[in-house]
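Asks: this is a predicted model, with the sequence first.
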Amino acid sequence: MCKIEHRRTAIKPYAGAAGEARPAHGPPIQDSSMPATAPLADRLELPVVGSPLFIVSGPELVIAQCKAGVVGSFPALNARPVHVLDEWLTRIRGELGDYAARHPEKKVAPFAVNQICHASNDRLMQDMELCVKHEVPIIITSLRPPAEIVEAAHSYGGVVFHDVINVKHARKAAEQGVDGLILVCAGAGGHAGTLSPFALVREVKQWFGGTVLLSGAISDGWGIAGALALGADLAYMGTRFVATAEANADAAYKQALMDYAAHHIVYTNLFTGVHGNYLGPSIAAAGLDPDNLPVADKTKMNFGSGGNMKSKAWRDIWGCGQGIGQITDAPAVAELVERLKREFAEACDGFTRRAGRAA
């Protein structure tokens, strides 16, 4: 259970303008005979969720992703102060609703909000109340999967996906009723685990019947196809969307993603207390030695302002995944998604041909 000391009141389901509570909708049935992504399938051009990117993800990026047919998301803490979150949610829902009405032939994806469930996040309950008010379709929880967040999302028909780096954390999240597990494997940008997706996905699939999302070095359509071939329902992509026109990232950050490759990435817990992958040259630019970084005190984790140090993740220290070797440009999101769709189709066709020859 997430321990938020300043406020322990329950999150109340949103009531409509007339004061009547909206009818509750239960979570998707976790039945292996039904595709886990059934509620999303008809609204996606690609089986992709754009991961929430600290600082980088704002309304412009989220709206562009959803219009292109992939789930767009952002951390609630990107909207500062709290009232800005209300404004962002109003804008995102309004623009996507208008776009869908004007383009009924388009698949407009749902959006997601990421909640950091840690004692250093003193906004969690306020932010979640706003998510209930706006009926955010997908809540992504990180660190701890509090049952009250799941209950609040389910009260209006929302779903909760929780990110994990190992089976122990995955089981704890499943016990609290999450609808999906985001398996953050080796090579993922930002906070990431060390397990191979071949190990983690296959082990979790043995006992979990909900939606499985795979994160870790996925930067093109072949990576998306590979995630599905392994058994995941959705690919979870972050770094590739940093290098897009709509991303709220410094131009130097975007250029660095094009200039460097996997061997430039450093895995450290120095900046937030949790291990993650960061671009070595950005660490060096901050006056630190990427090859000789101290180990942080995990008990002093702080996510509200990008970490505990003067050099902040992800403002100064740039998070990125090992898939940056495939990034060569920073196009508009719509252009990127169209490219990913072509690559995905090519990868699927190629797999079918090779599998046929091997049969």
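Replies: Structure received. Numbers count the residues shown, from 1 in each chain.
Asks: every contact and neighbour count from this point should use C-alpha atoms.
Replies: OK.
Asks: now the nearest residue to L279 once chain neighbours are set aside: how far from T272?
Replies: Distances taken as Cα to Cα, 6 or more residues apart in numbering place I265 nearest to L279, at 4.7 Å, with adjacent residues excluded. To T272, I265 is 16 Å away according to Cα to Cα, to the nearest Å.
Asks: want to compare, so here's the second one:
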Amino acid sequence: MPTIDPLSRFRDRLSLPLIAAPMFLVSGVELVVAACRNGVIGSFPTVNCRSPEQLDEWLSEIESRLRRHSDETGKPAAPVCANLIVHRSNARLEQDLQVLLRHKPEMVITSVGSPAPVLKPLHDAGAIVLADVASIRHAERAVAAGADGLVLLTAGAGGQTGWLNPFVFVRAVRAFFDGPLVLAGGISDGHALRAAQALGCDLAYMGTKFIATRESMADSRYKDMLVASSADDILLTTAFTGLQTNMLRPSIEAAGLDPDDLPARGAIDIGKDIDIGARENRPKRWKDIWSGGHSTSGVTEVLSVDEMIARTVAEYRAADLRLR
């Protein structure tokens, strides 16, 4: 373990060692607030906001509502965690960064590139910076750049995903890094969350199950499709983003496409809704064709965030007792 635990400042504010994963077009104010007031780190991609001005509005509203919750309950909420896309295609990166700095974030996750360009200003503002990585080589680079912790994207994570087995990935990274690790991929309940800790992780992402909550911004048809689907309905493809991405086969079929006969590789254009074909009336990724992780098998109904986290807490406690 590290001499100084970067997460120690807010561990006592967590009901679970869990992050509600940042999901494009899904994570918004309602989902983040509900997660945080239930003791789960609430995260969202800054590109979910239409502009830096709206990002400022979102953060202000989230902070105000969580302060009110803390005043009413006497219990501090879990941290809010913004997700910055650091890929060069994100034209808003510098503007969004400046907005975050004004709000003094406790934690920030960087995605799709090296965290190096944003580390110093975020550290100066007091933030813990986690970098998401999909390979051992990228993990080594993020640690060398100075990231405080790593989000390990493993096989089974929804959306743009990793390809390594989580057991192998976590243990390989633990061989050279003793800072915070977050496991992303396949966390469908409290038992899986406890297993992630036993493996050597400090926290885990839960994404797909949070899509199917009343507070998420996802289309109701998307939520119902997750309930009706299982891990067998997840397709790993590069057709829609150019990167390995886990998508729901039923949504591909509903869009009039054949999941078994897709283009080999799509255009990489992070954070935008791009037409799959040349015509404007073709279905768009994320809005018409939806992602999901292997944990889709754990989605059995649409719940409120309160209900979903309460169930996860009970499962986590049961798993903990079983291991003793």
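Replies: Done, it's in. No experiment lies behind these values; they were computed from the predicted model shown.
Asks: TM value for the aligned chains?
Replies: Once superposed, the chains reach a TM-score of 0.95 (TM-score structural alignment, normalised by the length of the second structure), with 319 aligned residues with a Cα RMSD of 1.4 Å.
Asks: aligned to the residue nearest to L279 of the first structure, what sits in the second structure?
Replies: Here I265 of the first structure is matched to I234 in the second structure, going by TM-score structural alignment.
Asks: my guess is that match contacts S295. True?
Replies: No - I234 of the second structure is beyond contact range of S295, at 9.7 Å (criterion: Cα atoms under 8 Å).
Asks: which neighbours do the two share?
Replies: Counting by Cα atoms under 8 Å, 6 or more residues apart in numbering, I234 of the second structure and S295 have no common neighbour.
Asks: counterpart of P250 of the second structure over in the first structure?
Replies: So, by TM-score structural alignment, P250 of the second structure is matched to P281.
Asks: excluding its backbone neighbours, what's nearest the equivalent of C36 of the second structure over in the first structure?
Replies: Structural correspondence for C36 of the second structure with respect to the first structure (TM-score structural alignment): C66. Spatially, and ignoring its direct neighbours in sequence, C66 of the first structure is nearest to A109 (4.5 Å; Cα to Cα, 6+ apart).
Asks: give the equivalent position in the second structure for the one you found.
Replies: Aligned partner of A109 of the first structure by TM-score structural alignment: A78.
Asks: I'd like to know how far its match sits from H69 of the second structure.
Replies: Distance of A78 of the second structure to H69 of the second structure, given as Cα to Cα: 11 Å.
Asks: returning to that earlier point: the match of C36 of the second structure and F54 of the first structure: what is the separation?
Replies: With Cα to Cα as the criterion, C66 of the first structure and F54 of the first structure are 18 Å apart.
Asks: who's more crowded, those two?
Replies: Comparing C66 of the first structure with F54 by other Cα atoms under 10 Å, the one with more neighbours is C66, at 27 against 23.
Asks: report the mean deviation for the helix or strand harbouring that one after fitting onto the second structure.
Replies: Assigned by DSSP states H and E, C66 of the first structure falls within helix 59-68. Here the mean offset of helix 59-68 of the first structure against the second structure after fitting is 0.5 Å, by mean Cα distance after the TM-score superposition for the first structure.
Asks: tell me which other helices or strands that helix touches.
Replies: Counting contacts by 3 or more Cα pairs under 8 Å, 6 or more residues apart in numbering; DSSP states H and E, helix 59-68 of the first structure packs against strand 72-75, helix 82-102, helix 333-358.
Asks: neighbours around the match of I265 of the first structure, how many?
Replies: Count around I234 of the second structure with other Cα under 10 Å applied: 23.
Asks: what's it in contact with, if anything?
Replies: So I234 of the second structure contacts N246, M247, L248, R249, G292, G293, H294 (Cα under 8 Å, 6+ apart).
Asks: and the nearest residue to the second one once chain neighbours are set aside, what does it touch?
Replies: With Cα to Cα, 6+ apart as the measure, S291 is the residue that lies nearest to M247 of the second structure, at 4.0 Å, once sequence neighbours are left out. The neighbourhood of S291 of the second structure, defined by Cα under 8 Å, 6+ apart, consists of G158, G159, T245, N246, M247, L248.
Asks: these in strands, which ones?
Replies: Using DSSP state E, the members of the contacts of S291 of the second structure that fall in strands are G159, T245, N246, M247, L248.
Asks: from those residues, pick the one nearest S60 of the second structure.
Replies: Distance ranking of those against S60 of the second structure, using Cα to Cα, places G159 first at 28.1 Å.
Asks: in this structure that closest one contacts T245, no?
Replies: Yes - using Cα under 8 Å, G159 of the second structure is in contact with T245, at 4.9 Å.
Asks: and the gap between D320 of the second structure and A198 of the second structure?
Replies: Computed as Cα to Cα, the D320 of the second structure to A198 of the second structure distance reads 10 Å.
Asks: P47 of the first structure maps to what in the second structure?
Replies: So, by TM-score structural alignment, P47 of the first structure is matched to P17.
Asks: count of residues packed around its match?
Replies: Neighbours of P17 of the second structure (other Cα under 10 Å): 22.
Asks: quick one, what contacts the residue mapped onto L150 of the second structure from the first structure?
Replies: Here L150 of the second structure is matched to L181 in the first structure, going by TM-score structural alignment. L181 of the first structure makes contact with F161, H162, D163, V164, A170, A173, A174, G210, T211, V212, L213, according to Cα under 8 Å, 6+ apart.
Asks: looking at this, L181 of the first structure is in a strand?
Replies: Yes - checked against DSSP: H, G, I helix; E, B strand; the rest coil, L181 of the first structure lies within a strand.
Asks: which stretches of the stretch 151-300 of the second structure form strands?
Replies: Secondary structure of the stretch 151-300 of the second structure, counting by DSSP state E, counting those that start in this stretch: strands at 159-160, 181-184, 203-206, 234-237, 245-248.
Asks: switch these over to a markdown table; also include distance to N90 of the second structure.
Replies: As requested, the strands of the stretch 151-300 of the second structure are arranged in a markdown table below (distance: least, Cα to Cα, whole Å):
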| stretch | distance to N90 of the second structure |
| --- | --- |
| strand 159-160 | 16 |
| strand 181-184 | 23 |
| strand 203-206 | 23 |
| strand 234-237 | 23 |
| strand 245-248 | 19 |
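Asks: closest to T73 of the second structure out of these?
Replies: Nearest of these (Cα to Cα): strand 203-206, 25.0 Å.
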